[in-house]
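Asks: From the sequence below, what's the structure:
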Amino acid sequence: METLESAIKAEAVRLGFAACGMARADAAPKTAARLAAWLAEGCHGDMLWMEGRAEQRGTPKGLWPEVRSVIMLGMSYAPAADPLRLEGEGDIGRISAYAQGQDYHDIVKKLLKQLARWLVERAGGELKVFVDTAPVMEKPLAEAAGIGWQGKHSNLVSQSEGSWLFLGAIYTTLDLVPDTSGRDRCGSCSACQQACPTDAFPAPYRVDARRCISYLTIEHKGPIPVEFRAALGNRIYGCDDCLAVCPWNKFARAASANLAFAPRAELVAPALADLLSLDDAAFRQIFAGSPIKRIGRDRMVRNAALAAGNSGDPALLERLVILIDDPDPAVRDAALWAAARLAPERFSYDVDAVVISG
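Replies: As a prediction, the model looks like this:
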């Protein structure tokens, strides 16, 4: 006889989810304390929204007291090509695999709502759906629901999908039979820790966002600290290094990834020269429908300028010189730093007093 839980999983698969599991609303009791300790250490950097709603984030009942069960779902975005293949290609920018296709917030939430409607029609109850933007700790809940475990890089790892899962959550007032919690299978492997270009892991299973390239290129506003700029290489949006080296990715099935996440040609290997020339209108046009759009033109051009400084390509100098007079101070700062790297005989950079010489 089919159970409600098995029916939910079958419907999730029909809709395109690669993973589905259930957990009790109180199934991750250590989350709140771990979050509080992480915030107290300042590891969240500029992400003040994480501390602003920490009580709601720490437990599902903190956000919605009536919740009794959590349905966690994962949708694959496993890349067909090696995300590290463009390392060292100085004249192009590297964009994280998850951001090369359509915005996952829109895709996953639409399908979550379809599953939610189906569930209400089938079993009743009240529910809420979440994809990344609400105060929900998706990764520990996903581990509690048995669809994977939090690896040493702090992201979820799945035995079948590797590190390439977008997570969504359905909170419900239904009492669902929980799945067995995921078991840590990292063992003695430290590949993700060793791969990090900026030493963002103070210890396994802990990440200091202030040192993380994904945080620095996406969340951080203003100038990126000088100590991390060379390590950015040609990364202009996010970083896949710690995910890409995970041995469990050998089981990830690129063919099962949602087609909406297939890379757009213009985002696979964008030319730095083109990115350095972006104005607001061009930025909005190129990145429409992409999660990249939320960082805005200034942060993208800032990132591209730093990548240009790491490129060793003097052909980019002319565009950098123009950006030294950009209205945005972080862009100006990045452009001058990059110009000084490419043409030290003409430009100098002082982190405390930015000057131009020669």
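
Asks: From now on I want contacts and neighbour counts done on CA atoms only, so please keep to that.
Replies: OK.

Asks: now the nearest residue to Ser154 once chain neighbours are set aside: how far from Cys186?
Replies: Counting by Cα to Cα, 6 or more residues apart in numbering, Tyr205 is the residue found nearest to Ser154 once chain neighbours are left out, at 4.8 Å. Tyr205 sits 10 Å away from Cys186, going by Cα to Cα, to the nearest Å.

Asks: out of these two, which sits in the busier spot?
Replies: Cys186 (16 against 13; other Cα atoms under 10 Å).

Asks: Against which helices or strands is the helix or strand hosting Arg229 packed?
Replies: Per DSSP states H and E: Arg229 is located in helix 226-232. Using 3 or more Cα pairs under 8 Å, 6 or more residues apart in numbering; DSSP states H and E, the elements in contact with helix 226-232 are helix 296-311.

Asks: if we can go back for a sec, tell me if I'm right that the residue nearest to Ser154 and Trp149 touch.
Replies: No. Judged on Cα atoms under 8 Å, Tyr205 makes no contact with Trp149 at a distance of 10.7 Å.

Asks: quick check, distance from the longest helix that the chain contains to the centre of its chain.
Replies: Longest helix in the chain, counting residues (DSSP state H): helix 104-123. Taking Cα atoms, centre = their mean, to the nearest Å, one finds helix 104-123 lying 22 Å from the centre of the chain it belongs to.

Asks: The stretch 201-350 of the chain: strands as residue ranges?
Replies: Using DSSP state E, counting those that start in this stretch, the strands of the stretch 201-350 of the chain run over 235-237.

Asks: contacting residues for the residue nearest to Ser154?
Replies: Residues counted as contacts of Tyr205 (Cα atoms under 8 Å, 6 or more residues apart in numbering) are Gln150, Gly151, Lys152, His153, Ser154.

Asks: Run the chain-centre distance for the helix or strand that comes right after the longest helix of the chain.
Replies: Using DSSP H and E, the helix or strand that follows helix 104-123 in sequence is strand 127-130. Centroid separation for strand 127-130 versus its chain: 21 Å, with Cα atoms, centre = their mean.

Asks: Quick check: buried residues in strand 127-130?
Replies: For strand 127-130, the neighbour count (16 or more other Cα atoms under 10 Å) marks Leu127, Val129, Phe130 as buried.

Asks: Same check on stretch 81-93?
Replies: Pro83, Leu86, Gly90, Asp91, Ile92, Gly93.

Asks: for comparison, sequence B:
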Amino acid sequence: MRALHTKPEKLLKAFQEKAAALGFDGVRVAAADSIPQAGARLKEFLDKGRHGTMGWMAETAERRAAPSSLWPDVRSVIMLAMNYGPDDAPEHHPLAHLDDPGSGGISVYARHRDYHDIIKGRLKELASLLVSRGGGDVKVFVDTAPVMEKPLGEAAGLGWQGKHTNLVSRELGSWFFLGAIFTTLELPPSGAERDHCGSCRACLDACPTDAFPAPYQLDARRCISYLTIEHPGPIPAEFREAIGNRIYGCDDCLAVCPWNKFAETAREAKLIARKDLDLPRLLDLLQLDDAAFRKFFSGSPIKRIGRNRFLRNVLIAAGNSGDTALLDEVRGHLADPDETVRSTAVWAFGKLASEAQFQAEKAKVFPGENNEQVRCEWLAVTS
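Replies: Purely as a prediction, here's the structure:
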């Protein structure tokens, strides 16, 4: 065990003050061995195939099961929270897009700069303070390594994993990012938070695709956040209408949580929503080529899914909009170079076009289509 250069209480006080100055809204400590059940729960999740196409979860399961599996020398884990809550303006409400089918719904966490870029540098600054005043070694993580952030956040006392499996805080509601600092120092644990969900099931009932087999269980294969962000290729037809106009992620289960009545607007300027990402117009988004997509979403987490996957999502929203003014833009994507975009465009065109329009376009396009998935989509659609 590494000896502390400074008394634990004094070290943690200095650390908390610095964290607050850097924009963090919560700091708690968990022992490295504080989540003994996490590995078994992860295994059950993986054994049931609920991770979908996220093969990296299975590949890293052993290291993910416990902090010491990832880094044997770790003794304590400092968990930090940074609030990204939306403000009270109607256009900033997490579900405002549902009343405006001509717009696209973007998850609150992605309406501003990529949180990885914001948080990681500040964690490194805090880690330097920890080493200089306390000694030992450190590692910092922001959702980019096999770390069980939510169970660790609960064990540290930042919140509890609600029935939707996300972390909920009595102070921050549902809107906060997590960062972790692993250290070889033995710091006094803050104590775990208990579950405050009670009999409430608002999050479970709000899910458009029934992605919760039971309270505290998630089947990612049915989750709109997974389908629009992590899932490659065409989105299964059974979920397309339920997706509505959600084009990147889904906040429904978070937004209805009663604990959000205590949430506050983000105080970090870089986490204030961009105005052009509150209710972006589908017509504009359908016109993005790869260069325009990269430019428009520069610095945004949306950029990482790429133009083709994003356009797939926008086309589903267009098909669900009922807005025939989008028909020409959707028609243009019937010849898109990417087969997933083409196949989704077929579905969207079938939703918006008249029978005569659909059959006329099919007669022009279908005979020359050489991708089996796209051909199947043409045959499956009935306008």
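
Asks: Got a TM-score for the two of them?
Replies: The TM-score (TM-score structural alignment, normalised by the length of the first structure) is 0.97; 357 aligned residues with a Cα RMSD of 1.7 Å.

Asks: still on that earlier bit, and the contacts of Tyr205 of the first structure, which two are furthest apart?
Replies: Gln150 and His153 (7.6 Å; Cα to Cα).

Asks: Now the two most distant members of the buried residues of stretch 81-93 of the first structure.
Replies: The widest separation within the buried residues of stretch 81-93 of the first structure (Cα to Cα) is 16.6 Å, between Pro83 and Asp91.

Asks: What lines up with Ala292 of the second structure in the first structure?
Replies: With TM-score structural alignment as the criterion, the equivalent of Ala292 of the second structure in the first structure is Ala282.

Asks: before we move on, what about Glu171 of the second structure?
Replies: So, by TM-score structural alignment, Glu171 of the second structure is matched to Ser160.

Asks: Please list all residues in contact with its match.
Replies: Neighbours of Ser160 of the first structure in contact, by Cα under 8 Å, 6+ apart: Trp248, Phe251, Ala252, Arg253.

Asks: run the last query once more with 10 Å
Replies: Contacts of Ser160 of the first structure were listed using Cα atoms under 10 Å, 6 or more residues apart in numbering, and they are Ala18, Ala19, Ser76, Ile147, Gly148, Trp248, Asn249, Lys250, Phe251, Ala252, Arg253.

Asks: any idea how far Ala257 of the first structure is from the third one?
Replies: Spelled out, it's Ser76 of the first structure. Ser76 of the first structure is 5 Å from Ala257 of the first structure, by Cα to Cα.

Asks: list residues touching both of the two?
Replies: Contact with both Ser76 of the first structure and Ala257 is made by residues Gly16, Phe17, Ala18, Glu161, Trp164, Leu165, according to Cα under 10 Å, 6+ apart.

Asks: quick one: which of the residues you listed is nearest Phe201 of the first structure?
Replies: Using Cα to Cα, those come closest to Phe201 of the first structure at Trp164, 19.6 Å.

Asks: isn't that closest one right up against Pro83?
Replies: No. Using Cα atoms under 10 Å as the test, Trp164 of the first structure is too far from Pro83 to be in contact (11.4 Å).

Asks: list residues touching both of the two?
Replies: With Cα under 10 Å, 6+ apart, Trp164 of the first structure and Pro83 have common neighbours Ala97, Leu243, Ala244.

Asks: Tell me who's in contact with the last one.
Replies: Under the criterion of Cα under 10 Å, 6+ apart, the neighbours of Ala244 of the first structure are 78-79, 82-84, 97, 162-164, 191-192, 195, 250.

Asks: quick one: which of the contacts of Tyr205 of the first structure sit in strands?
Replies: Cross-referencing those against strands under DSSP state E gives Gln150.

Asks: Dump the contacts of Tyr205 of the first structure into CSV; add distance to Arg57 of the first structure as well.
Replies: Below are the contacts of Tyr205 of the first structure laid out as CSV (distance: Cα to Cα, whole Å):
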residue, distance to Arg57 of the first structure
Gln150, 17
Gly151, 20
Lys152, 21
His153, 20
Ser154, 17
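
Asks: corresponding residues in the second structure for the longest helix of the first structure?
Replies: Using TM-score structural alignment, helix 104-123 of the first structure pairs with 115-134 in the second structure.

Asks: Quick check: buried residues in the matching stretch?
Replies: For stretch 115-134 of the second structure, using 16+ other Cα under 10 Å, the buried residues are 115-116, 119-120, 122-124, 126-127, 129-131, 133-134.

Asks: The second structure: which residue goes with Phe17 of the first structure?
Replies: Looking across to the second structure (by TM-score structural alignment), Phe17 of the first structure lines up with Phe24.

Asks: what does Pro202 of the first structure give?
Replies: Aligned by TM-score structural alignment, Pro202 of the first structure pairs with Pro213 of the second structure.

Asks: tally of neighbours for its match?
Replies: Pro213 of the second structure has 11 neighbouring residues, counting by other Cα under 10 Å.

Asks: next one: Leu259 of the first structure
Replies: Using other Cα under 10 Å, Leu259 of the first structure has 14 other residues around it.

Asks: And for the equivalent of Val268 of the first structure over in the second structure, nearest residue in space, chain neighbours not counted?
Replies: In the second structure, the residue paired with Val268 of the first structure is Asp278, using TM-score structural alignment. Distances taken as Cα to Cα, 6+ apart place His92 nearest to Asp278 of the second structure, at 6.1 Å, with adjacent residues excluded.
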